[in-house]
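S.K.: Based on what follows, work out the 3D shape:
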Amino acid sequence: MIIAYIAGVNIIAFLIMGMDKQKAKTETYRIPERTLWGLAILGGAIGVWAGMKSFRHKTRHRSFVIGMPVLIIIQAVFVVSLF
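M.R.: Have a look, this model is predicted:
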């Protein structure tokens, strides 16, 4: 059950990063950074990080470049401690 949740939230986070990149290119309404961080905190940090790398999005934002790997480590330790 936990694995399905984590997979789902990461897929959603990845897709939303792609959507936000498209919105940035077309200069339309953007997805707020707090939404991206919220998804990451809820378990989607790997999805956000993968989206950063795949779409070259938010790569100049220090909070994302440093924060996502740190959050991934924290979440990995938490998941391992559950098992």
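S.K.: okay, CA-based contacts and neighbour counts for the rest of this
M.R.: Will do.
S.K.: Next, work out how far apart residue 10 and residue 66 are.
M.R.: 18 Å (CA to CA, to the nearest Å).
S.K.: More neighbours: which of these two?
M.R.: Ranked by neighbour count (other CA atoms under 10 Å), residue 10 and residue 66 place residue 10 first, with 24 against 11.
S.K.: Distance of the spatially closest residue to residue 49 that is not a sequence neighbour relative to residue 13?
M.R.: Distances taken as CA to CA, 6 or more residues apart in numbering put residue 68 closest to residue 49, at 6.2 Å, once the chain neighbours are dropped. For residue 68, the distance to residue 13 equals 12 Å [CA to CA].
S.K.: one more, for comparison:
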Amino acid sequence: MLLEYYLLIVNILGIFLIMIDKLKAKYKRWRIKENTLLIVTLIGGSIGVYLSMYIFHHKTRKPKFRYGVPAIIILQLLISFLIFK
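M.R.: Model prediction:
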């Protein structure tokens, strides 16, 4: 139960960070570091980050995100399968 709440919170955080970074990019403001976005992805926010990338059309052309986020999702699924099988 605790894991589900953690994943929900970190995915919502990922969605908000992508949304905020998109707005900051649109208005030429100070941006959220790519490493921050990737760290949120790595700690469990990968689905939220991935979905919000395409909802907000943000970071979809950057190879680091276009290929990196799906790779992280696959890695997390494999690890989850090994742990919870």
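S.K.: What's the TM-score once they're superposed?
M.R.: Overlay of the two chains. TM-score (TM-score structural alignment, normalised by the length of structure 1): 0.94; 83 aligned residues with a CA RMSD of 0.9 Å.
S.K.: quick one, which of residue 68 and residue 13 of structure 1 is more surrounded?
M.R.: Higher neighbour count among residue 68 of structure 1 and residue 13: residue 13, with 28 against 23, using other CA under 10 Å.
S.K.: what about the more buried one, which helix or strand?
M.R.: helix 2-26 (DSSP states H and E).
S.K.: how close does the helix or strand that that helix is followed by sit to structure 2?
M.R.: Using DSSP H and E, the helix or strand that follows helix 2-26 of structure 1 in sequence is helix 33-39. Here helix 33-39 of structure 1, set against structure 2 after superposition, deviates by a mean of 0.4 Å using mean CA distance after the TM-score superposition for structure 1.
S.K.: so helix 33-39 of structure 1 matches what in structure 2?
M.R.: Using TM-score structural alignment, the residues of structure 2 aligned to helix 33-39 of structure 1 are 34-40.
S.K.: Identify the residues contacting that stretch?
M.R.: 10, 13-14, 17-18, 46, 49, 69 (CA atoms under 8 Å, 6 or more residues apart in numbering).
S.K.: So which of the residues you listed wins on neighbours?
M.R.: Busiest of the contacts of stretch 34-40 of structure 2 [other CA under 10 Å] is residue 49, holding 30 neighbours.
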